[in-house]
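Q: Would you be able to build a 3D model of this:
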Amino acid sequence: MSVDFDKIYHNLDPVPGMLRLQEGGLGWKAQDRLVTVSAQDISYMQWMRVARNFQLKIGLKSDREREVFDGLVRDDFERLSKTVKEYYGVTLETREISFRGWNWGRTEYRGSDLSFQVSGRTMFDIPVQKIANSNIASKTEVSLEFIDPTASAQGEPTDASQGSSRKADELVEMRFYIPNTDRSRQTIGDKEDDEEKNENENNEDEQSAAQLFHDQIKDKAEIGQVSGDGLVVFNDILVVTPRGRYEIDMYPTFIRLRGKTYDYKILYSSIKRLFVLPKTDEMHVLLVVALDPPIRQGQTKYPYITMQFPNNEELDATINMEESEISEKYGDRLQKHYDAPAYEVVAQVFRGLSGKDITTPKTFKSYNNQHAIKCNVKANQGDLYVMEKSLFFVTKQPIYIPFNDIQSAQFSRVGGAISSSRTFDLRVVQRSGGENIFSGINREEHEPLEEFLTSKKVKTKNNLNEELIGAPLQVDDDSDSEMDEGDKRARKLAKAAAASGGGGEDEESEEDEDFQASSSDDGSPSEGSSDEDEDGDAKMSSKKSKDKDFDEPPKKKARKQASDDAIQVDSD
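A: Next comes the predicted model:
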């Protein structure tokens, strides 16, 4: 015997189905999808008003999330309440929903849910299994980040509705402001030592309520905790992006990164690519994990996790799983025991559990016989790795460009000056609309890089030859023209100086002096002279004295003038 309800929705599924309750449990079916719940797994059942009429919320005893069914009408309450009491021995609770619109209230845990209460009524619930990370944004703020709800732990949509809603809006972060504080004692040291215990009991630190809320979330959501299902743990791994040292716990379906400040839960379905890259210093090796969706620290997104290992560091690791189970689930992609360089061990475990292949640079060799080229993108310096199918620039925020997305690659030099002839720029235009300029590349890297890109059928354009021909000539012409103009100006100044030293004004002054000397020898003024003439002669003599003071003629002229006077006297 069973009780059926038609036009019932499961979670956010847009397609309605039939909900059937039987003594052994209940099931929901719509088209080719089926959801079943065993009677032994039912912990509680709640009835509440939601957007799609009324909702039946079922809490489960196992680790599974709660099950939610919408679309029930008010008249179904009595029949449903009687049925669940008879079949499952559970009382159907009625929960009132808050419609006040307030954004302040209290939080409490109801089973596997974090419930936000306003005046004793529920405003919303958060399943703690969906919380990927909890961070303390400030002394009074806690930030909750959620797992991508569109993918399951295996990387496939749980049903068609979730698969079709990948492009829809979704909640990825929520912040709680918690202003109150609570005084708690912090015990440090060996508890068996009575003296240290008494000292620590006297040291009371004021711990914020935000910190307590953060710790509760981490405990309920099992963030940063190691459970018995862990396969292997890598301790004290240096992570360049996001920067810090982390413990990496590998589980069958996800990874846990545990740091001093931040903890992350990463599903294997979020891993898109794995890169093992030798650095140009020949002392370290990078393991880069590409993620989609990326992890977050507040408003900052990190689509890549970059780990750095010394190339001579060895690591011994054992997978906490039977060999038969490893062979059955992972085949030859995962081994029971590893004893090799640290970067190789971690990379192989990531490869085996995530199912993604490892990409390494193989064919391309730079001028210095390395797999990477040093260059800059804007103000960020990094290494440009030339792969078989892509370009990968590794810096704090790596840039990945597949060859099939490159519209053109242009080699050019900025400016054309002599100093810039030692380097060149690589401008990559993508078909998707992006553009990146890799600047400051050594000139010797041009030939091997262009040959490799051409061999991969990447459209290239070389602007270096034209600039090399035109730049030096232009510099020489400019310098010669500047020198010519300088010579012309120098010659003009020399001529002016020569003219001022023995030219027209001095000759005029000599003629004036000769005229005065001849007139003074007679002892009387010339005919037709008057007071006006004397005044004019006085003005002229003063002008000549000024000219003499300014020009300061050399002594040769004085001797010449004396000889001329002597000749004039003799002639008289």
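Q: can we go C-alpha only for contacts and neighbour counts from here?
A: Will do.
Q: Remind me which helix or strand residue 509 belongs to.
A: Element membership for residue 509, per DSSP states H and E: helix 504-522.
Q: Please point out which parts of that helix sit buried.
A: 506, 509, 510, 513, 514 (16 or more other CA atoms under 10 Å).
Q: Which residue ranges of the stretch 351-500 of the chain form helices?
A: Counting by DSSP state H, counting those that start in this stretch, the stretch 351-500 of the chain has helices at residues 446-455, 464-502.
Q: Which one of these lies nearest to residue 269?
A: helix 446-455 (31.9 Å; CA to CA).
Q: from the middle of its chain, how far away would the helix holding residue 509 be?
A: 88 Å (CA atoms, centre = their mean, to the nearest Å).
Q: That one to helix 464-502, inter-axis angle?
A: 0 degrees (axes from the mean of the first three to the mean of the last three CA atoms, to 10 degrees).
Q: Point to the residue nearest the middle of this protein.
A: residue 397 (4.0 Å; CA atoms, centre = their mean).
Q: Check the gap between residue 241 and residue 232 for me.
A: As judged by CA to CA, to the nearest Å, residue 241 and residue 232 stand 22 Å apart.
Q: Please generate a structure for the following sequence too, so the two can be compared:
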Amino acid sequence: MEFLEYNDVSAEIKGNMVPGRLKMTDQNIVFKNSKTGKVEQISANDIELVNFQKFIGSWGLRLFLKNGTLHRYGGFKEGEQEKVAKFFKTNYNKDMLEKELSLKGWNWGTAKFNGAVLSFNVGSNTAFEIPLHYVSQCNTGKNEVTLEFHQNDDTPISLMEMRFHIPTNELAGDMDAVEAFHQQVMNKASVISVSGDAIAIFRELQCLTPRGRYDIKVFQTFFQLHGKTFDYKIPMSTVLRLFLLPHKDTRQMFFVVSLDPPIKQGQTRYHYLVLLFGIEEETSLELPFTEEELQEKYEGKITKELSGPTYEVLAKIMKVIINRRVTGPGDFLGHHKTPAIACSYKAAAGYLYPLEKGFIYVHKPPVHIRFEEIASVNFARGGASSTKSFDFEIELKSGSVHTFSSIEKGEYDKLQKNKE
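A: Okay, here's the model as predicted:
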């Protein structure tokens, strides 16, 4: 099987170039985010057209899909154009054309909508493009449309908003050009508005991060976290991973939702939601779907009536709707016959869980470490020449070190075996 692989390519995500690894095979194109481990896959059959275009300091691939979405990857060298073009022609039967950009610097031109992309053209060349799912809000004024954008916390400078002035066109007749522009944007924008009934509602759940009691309302494309002070609407597409972890006391369960990008509360960023449930808390609910709809939408993976422990019901609904597996602890059992290792991290007490493909610590702050990120681990003697505890240090390939301290001596052999 012929394939091309690039280990130092970046994907453009909300205005930020995110490093990762790009692999192109005869079946699909796969990008793996180096930071989060998230994998994005594009089927060869979904590609409408491909361009080779100039990026800042390098060349890049521009993939436009049949569903109207745009993907851009930077970090290619000019000399690789011929090899990449040959690959696309041979495997996908696509001609890779070089995309000419307008460098005039004019701020007037023609706005064109193509799928989920807004292009601003000067003459016959594109000055810039906006993937419309980056748009968080769109407002209109007299002869004006304002676009607001989802922010990316990983980039030092973010585009907050952009205004388009649309002159009155007497030839347009009854059609309002501003309203038509607004409608085109809203059709593809990632604007979350609560409409319709929730699929499931869970009341007064105990949330450790962010702290408080919250109602969770699950909708088709997002879920709402509603508390006394704060209200969050979280797109399902931002959920990276789900974890279900038994508390060391065996009477409670942690349900952890990993988010990228995180939710914000003032200047605080929450990359994880950590919910705590009592083992004996139970709930029962009925999903607002017919049996036929459940079969069609979710392939029969979930039933109309659900009952059982609350954490189990919530985990099952999230797993099926988001289509993410729920990760539990691996085969590890510690000194006290539980998967949790009591320890301290950054002066806060919590629990470390060895997983099948990494470690997770809850809960303040939550930390998830994948095995592929780890450069080395070290068992160190605890502070003040302690003989009753030890420290477990994990050094990442990025150079940062996570130290989990005050671990009982009895866990040493168990962790040592798990490391091997």
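Q: Give me the mean deviation of the longest strand belonging to structure 2 from structure 1.
A: Using DSSP state E, we find that the single longest strand of structure 2 is strand 252-265. In this overlay with structure 1, the average offset of strand 252-265 of structure 2 from its partner residues is 0.7 Å by mean CA distance after the TM-score superposition for structure 1.
Q: Could you list the buried residues of that strand?
A: 252, 253, 254, 255, 256, 257, 258, 259, 260, 261, 262, 263.
Q: Please apply the same query to stretch 269-286 of structure 2.
A: By neighbour count with 16+ other CA under 10 Å, stretch 269-286 of structure 2 contains the buried residues 270, 271, 272, 273, 274, 275, 276, 277, 278, 279.
Q: and these as TSV, adding distance to residue 238 of structure 2 and secondary structure?
A: What follows is the buried residues of stretch 269-286 of structure 2, written out as TSV (distance: CA to CA, whole Å; DSSP: H, G, I helix; E, B strand; the rest coil):
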residue	distance to residue 238 of structure 2	secondary structure
270	12	strand
271	10	strand
272	11	strand
273	12	strand
274	16	strand
275	17	strand
276	21	strand
277	23	strand
278	27	strand
279	28	coil
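Q: Residue 321 of structure 1 is nearest to which of the helices of the stretch 351-500 of structure 1?
A: Nearest of the helices of the stretch 351-500 of structure 1 (CA to CA): helix 446-455, 44.1 Å.
Q: can you pull the buried residues of that closest one?
A: 446, 449, 450, 452, 453.
Q: To which residue of structure 2 is the second one aligned?
A: Residue 449 of structure 1 maps onto residue 415 in structure 2, with residues paired by TM-score structural alignment.
Q: ok, now how distant is that match from residue 335 of structure 2?
A: 10 Å.
Q: circling back: what's the longest strand of structure 2 packed up against?
A: On a contact count with 3 or more CA pairs under 8 Å, 6 or more residues apart in numbering; DSSP states H and E, strand 252-265 of structure 2 meets strand 239-246, strand 268-278, helix 310-322.
Q: would you turn these into TSV with distance to residue 352 of structure 2?
A: Shown next, in TSV, are these (distance: least, CA to CA, whole Å):
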stretch	distance to residue 352 of structure 2
strand 239-246	10
strand 268-278	14
helix 310-322	20
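Q: so of the helices of the stretch 351-500 of structure 1, which one's packed in deepest?
A: For those, the largest average neighbour count (mean count of other CA atoms under 10 Å) is found in helix 446-455, namely a mean of 16.
Q: Which other helices and strands does that one contact?
A: Against helix 446-455 of structure 1 (3+ CA pairs under 8 Å, 6+ apart) you get strand 460-462.
Q: who's in contact with the strand it packs on?
A: For strand 460-462 of structure 1, contacts defined as CA atoms under 8 Å, 6 or more residues apart in numbering pick out 408, 409, 410, 411, 412, 450, 453, 454.
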